[in-house]
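A.B. asks: turn this into a model:
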Amino acid sequence: MKWFDRLFKKGEDGTRVELWYVVIILALGVIIFTFANKNITESEVDNIQPSIDTVNTSKTISYEERLESRLEDTISNIHGVGKVDILLTIESSKEIVLNKDVPSGESIMEEKDSSGGSRNSTDKTQSEETVLTNNPDGSSEPIVLKETMPIVQGVLILAENGDDPIVKETLTNAAVILLDIPAHKVQVVKMK
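C.D. replies: Here you go, the predicted structure:
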């Protein structure tokens, strides 16, 4: 308790000298803690950004995998095909077109001077703003006009009976119809 009594003891000039030391040490501690916390926050932000990209990529991959799975289930039910494995290549990712409000205006000013000369000036303004809708929970989200799913660039079909010309033609035709791609982008091969 001696240190506690000494901490609050007045100095010769009436000030608490040791108390100022404590205040200074506490202030330095707060400053160090603030900067240390700020650095952690910045590093956490750096770690979050790659995970956002990963989420967007995984959505595209899951669409691709889901489409491959549906095709495998459908094509494996065709008579004489046997077991199949399908690999798709995707050309582009999903595209979302948002509703935009594009107000524009035009003003024309005509000036005439005393000597009979005239000058015309035109001022055009245009701005673009995304149209939002309010949800019952109080949040707002943009109005989506159109969503375009990823485009299939090509397909490889591995089939148990992929060497049979009839099976090959049937699988090629099925892929052309289901994926809306030309026949030259479909390859059917025999599975090991």
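A.B. asks: switch to C-alpha atoms for all contacts and neighbour counts from now on
C.D. replies: Will do.
A.B. asks: so how far is the helix or strand harbouring I25 off the chain centroid?
C.D. replies: Under the criterion DSSP states H and E, the helix or strand holding I25 is helix 17-75. On the basis of C-alpha atoms, centre = their mean, to the nearest Å, helix 17-75 sits 16 Å off its chain's mean C-alpha point.
A.B. asks: cool, and stretch 164-181?
C.D. replies: Distance, centroid of stretch 164-181 to centroid of chain: 34 Å (C-alpha atoms, centre = their mean).
A.B. asks: returning to what we had before: and the helix holding I25, what other elements does it pack with?
C.D. replies: Packed against helix 17-75 by the contact rule (3 or more C-alpha pairs under 8 Å, 6 or more residues apart in numbering; DSSP states H and E) you find helix 2-7, strand 84-90.
A.B. asks: would you do the same for the sequence below? I want to compare the two.
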Amino acid sequence: MILLLLGVLLTVIALPVSNKTDSSSTEEKSRPFFTDASYEEQTAQRSLLEEKLEELLSQVEGVGKVRVVLMTGEQKDSSSFYSSGNQAVTGVLIAAEGADNSVVSRNIVEAVMALFQVEAHKIKVMKMK
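C.D. replies: Predicted coordinates:
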């Protein structure tokens, strides 16, 4: 009887335990914006994203002229034991003519948060002179 209980206990201990957190939000945050590529290709991809974001934000009411700088860093894949070398947006600096208006500034921050899944404290919006 004791051996049977010990066998059941060992079987239960050996079963994998899954973390029941929301896996979709984890997958979104771990998805890189830049694929494995050379430094020149990554720089070109970052510049293209900056230009697209500048163009988009300049079309928003009250924003005016815009300059964008994207900071990228290595994206660590939480499901692997090694660094994948993928690049993701880790910070954003935006200079906009309309940034002195708090509503415009907040709209810019929310747009960047939605596009890049970057936390608000990693986004800086400044008034362009």
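A.B. asks: distance of the residue nearest the centre of structure 1 relative to S43 of structure 1?
C.D. replies: With distances taken as C-alpha atoms, centre = their mean, N56 lies nearest the centre of structure 1, 5.1 Å away. Noted for N56 of structure 1: a distance of 21 Å to S43 of structure 1, by C-alpha to C-alpha, to the nearest Å.
A.B. asks: and the strands in structure 2?
C.D. replies: For structure 2, the strands defined by DSSP state E cover 66-75, 86-96, 123-127.
A.B. asks: neighbours around the equivalent of A96 of structure 2 over in structure 1, how many?
C.D. replies: Using TM-score structural alignment, the partner of A96 of structure 2 in structure 1 is A159. Using other C-alpha atoms under 10 Å, A159 of structure 1 has 26 other residues around it.
A.B. asks: what of I108 of structure 2?
C.D. replies: There are 21 residues near I108 of structure 2, going by other C-alpha under 10 Å.
A.B. asks: that one maps to what in structure 1?
C.D. replies: Aligning on TM-score structural alignment places I108 of structure 2 opposite L171 in structure 1.
A.B. asks: residues in contact with its match?
C.D. replies: I75, I157, V188 (C-alpha atoms under 8 Å, 6 or more residues apart in numbering).
A.B. asks: show me what contacts the closest residue to A175 of structure 1 other than its chain neighbours?
C.D. replies: In space, and not counting its chain neighbours, A175 of structure 1 is closest to V186: 7.0 Å by C-alpha to C-alpha, 6 or more residues apart in numbering. With contacts defined as C-alpha under 8 Å, 6+ apart, the neighbours of V186 of structure 1 are G154, V155, L156, I157, T172, A175, V176.
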